[in-house]
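Student: Here is my input; please provide its structure:
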Amino acid sequence: MHFSSQSTRNERLFEMATYTDEQISRYLRHIGYTKDAAKKHAAEDPLGLLTRLQILHMARVPFESLSLHYSKYRTLSLDPEDLFVKIVGKGRGGYCMEVNTFYAVVLRSLGFTLFSTGGRVRNEAGYKGWDHMVNIVTINGQRYLVDVGFGTNGATRPVPLQHGHEFFTISPAQGRLEYRSIDAHTDPNQRVWVYSVRQNKEAPWREMYSFAEFEFISGDFEVMNMHTSSTPQSFFVQSVMCMQTILDDEQQNPVGKMILHRDYVKRQIGDSSEILEKLESEPQRVEALKKYFDITLSGEEQRGIRGLASELKDRSKHA
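Tutor: Got it, this is the predicted structure:
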């Protein structure tokens, strides 16, 4: 493993971009890791480093849709430099294509071999089109799914691409990878990786998304990003949401999630959950983002949600 010192230029495609040594040092401090520790870990155990980075990243960088609501222009950039400013400079996160694009550049800057690919999320009606992004990292000939942008049902560690592999996400919830066809295929010989979850060993498995094992390029993600961030049917356009992983007291293992979704804040530890706040106005939701996620919205950002369907109207004024 090596630490790249090659700088990123705005006009470069993200799949070729790297961050500078100084940027990587800032990122590692941001997630609570030192560069010296990362170098030592990389030399001794690259998979261990990849695992540690993902755990710390998901506990510090939220999966969120705030820029589609608290923004004057409500557009999302996948430019690596813009993402660095947003995530490290401003302490924010983003949805899948933002955080996984950023994370891909971080990993490449740390010397990992990887490519990014597209996924299809499954909802009640079946599989949708390409609207998700994941990274595939190769270590010693083994490929791993690395996804820091799938929210409450996402994997919290690298997952080897092995058919039938089962693992814990946040215990007692489990994940599973299978290489098989999906019900949307018309050719039964087609195969994709299918990521499923169940909330405990007694619960049924639910398919979450499927993904390809070939590389998508920046142009593919630009098209996907435009659609996902603008179509009225998009979950992210409809919903103000923010989620972070909660670690144990030793800051070693994921044990739960902190979730803000529309008008509530919920803390989930294992298979138990507790509503911490019901949000009844925009000032209360803005304060909750600061209190639970350390996210401070500027006055301009707060004004950006006015008039949107996602705006929280002050219910006390209509009582």
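Student: going forward, measure contacts and count neighbours with C-alpha atoms only.
Tutor: OK.
Student: Tell me where the stretch 101-250 of the chain has strands.
Tutor: For the stretch 101-250 of the chain, applying DSSP state E, counting those that start in this stretch gives strands covering 113-123, 126-139, 142-146, 159-160, 165-168, 174-180, 192-198, 206-211, 241-247.
Student: one more to line up against the first:
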Amino acid sequence: MIAETFNLAAYCGRIGFSGELRPDFATVQALMQHQLRSVPFENLDVLAGKPISLQPDDIVKKIIGRQRGGYCYEINGLFALALTALGVGWQFVAARPMFYPARRPRTHAALVVSLAEGQWLCDLGFGSYGIRAPLRLDVLDTPVPQDDDTFMLTQEEGDFILKALVEGEWRSQYGFNLCPVEWIDFAPANWMNSTHPDAVFTQKPLIVRFTEEGRSILFGDHFTQVAGRTVSKRTVAPSELALLLVEHFGLKANECSFHPAK
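Tutor: Okay, here's the model as predicted:
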């Protein structure tokens, strides 16, 4: 995956990272956390009926140039470009979402990063119960606190399973294996997620931005803020939405092509 327009310095400026760049775990974790807190998970272009391009240069233009967010293919695609520029090895993995009542195809794109310490799951595009830092693949069945959430990797029938502790119960988020996946393999899933009437992304706004204290979530017209163990929820009026996107999700007003929930 190569983008002629990708510039590591511009990427670091977009995510607010000013530290030293090294091809090591500390840098990968820092970049991941800075990107999570700067680039929102969002589906505004899907709701506006705009095609979601998987061309790497289009992703750079959208997220860095226009300071937008995106969903898993765009957000993790951008992180893959940064890893390549940093000199860190990685591979895409195709993950099967597991929180739906019915079995789903492997439509989620995540990354496995190879470092001197081993292989790590990195995922910046899974929304609310997404991990906040890399998870080591060879540490299984061990709860890992991240911010005020707790995650765990297990293995079942040849797949790694990412689980999150939700209201005192371990809930499976998605499963994946290390079979080689190419970028082009996500094209059908991207088309389905951005056009199918039953896909969650085509139905209502879904926007998530992580903070040092927790996360902000807009789902439909419901706005939730999580700060530590404090959770506040409210319904937002259509007249508030554009300003909400600017203040809480870092999106520019002239980029907020917003369509209300169906």
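Student: Could you look over the strands of the stretch 101-250 of structure 1 and pick the most buried one?
Tutor: Among the strands of the stretch 101-250 of structure 1, ranked by average contacts under mean count of other CA atoms under 10 Å, first place goes to strand 241-247 (a mean of 24).
Student: what packs against the following helix or strand past it?
Tutor: Next helix or strand after strand 241-247 of structure 1 toward the C-terminus (DSSP states H and E): strand 254-261. With contacts defined as 3 or more CA pairs under 8 Å, 6 or more residues apart in numbering; DSSP states H and E, strand 254-261 of structure 1 has these neighbours: strand 241-247, strand 264-269.
Student: Ok, which of those strands comes nearest residue 49 of structure 1?
Tutor: Judged by CA to CA, the one of those that comes nearest to residue 49 of structure 1 is strand 241-247, at 17.0 Å.
Student: Throw the helices and strands packed on strand 254-261 of structure 1 into JSON lines and include distance to residue 195 of structure 1, thanks.
Tutor: Compiled in JSON lines, those are given as follows (distance: least, CA to CA, whole Å):
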{"stretch": "strand 241-247", "distance to residue 195 of structure 1": "19"}
{"stretch": "strand 264-269", "distance to residue 195 of structure 1": "22"}
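Student: Which one, of the ones you listed, ends up nearest to residue 31 of structure 1?
Tutor: Minimum separation from residue 31 of structure 1 across these (CA to CA) falls at strand 241-247, 12.3 Å.
Student: Other residues contacting that closest one?
Tutor: For strand 241-247 of structure 1, the external contacting residues (CA atoms under 8 Å, 6 or more residues apart in numbering) are 58-66, 151-152, 253-262, 293.
Student: That one: how far from the chain's middle?
Tutor: 10 Å (CA atoms, centre = their mean, to the nearest Å).
Student: For residue 253 of structure 2, which non-adjacent residue is spatially closest?
Tutor: residue 246 (6.2 Å; CA to CA, 6 or more residues apart in numbering).
Student: The one you found -> structure 1?
Tutor: Under the alignment (TM-score structural alignment), residue 246 of structure 2 pairs with residue 290 in structure 1.
Student: where's that match, which helix or strand?
Tutor: Following DSSP H and E, one finds residue 290 of structure 1 within helix 282-293.
Student: any idea which helix is longest in structure 2?
Tutor: Criterion DSSP state H: the longest helix present in structure 2 is helix 72-86.
Student: counterpart of that helix in structure 1, which residues?
Tutor: Helix 72-86 of structure 2 maps onto residues 96-110 of structure 1, going by TM-score structural alignment.
Student: how many neighbours does the match of residue 246 of structure 2 have?
Tutor: For residue 290 of structure 1, the count of nearby residues is 13 (other CA atoms under 10 Å).
Student: That one and residue 87 of structure 1: what is the separation?
Tutor: As for residue 290 of structure 1, its distance to residue 87 of structure 1 is 15 Å (criterion: CA to CA, to the nearest Å).
Student: Next: residue 22 of structure 1.
Tutor: Relative to residue 87 of structure 1, residue 22 of structure 1 is positioned 15 Å away (criterion: CA to CA).
Student: Looking at the two, which one has more neighbours?
Tutor: The neighbour count for residue 22 of structure 1 versus residue 87, taken as other CA under 10 Å, is higher for residue 87 (20 against 11).
Student: check contacts around the more buried one.
Tutor: Counting by CA under 8 Å, 6+ apart, residue 87 of structure 1 has contacts 61, 93.
Student: What's the match for it in structure 2?
Tutor: So residue 87 of structure 1 corresponds to residue 63, using TM-score structural alignment.
Student: do residue 61 of structure 1 as well
Tutor: Taking TM-score structural alignment for the superposition, residue 61 of structure 1 sits opposite residue 39 in structure 2.
Student: Help me confirm that its match comes into contact with residue 68.
Tutor: Yes: the pair residue 39 of structure 2 and residue 68 passes the contact test of CA atoms under 8 Å, sitting 7.0 Å apart.
Student: Skip the chain neighbours and tell me the closest residue to the equivalent of residue 32 of structure 1 over in structure 2.
Tutor: Residue pairing (TM-score structural alignment): residue 32 of structure 1 is matched to residue 16 of structure 2. Using CA to CA, 6+ apart and skipping residues adjacent in sequence, the residue nearest residue 16 of structure 2 is residue 34, 6.6 Å away.
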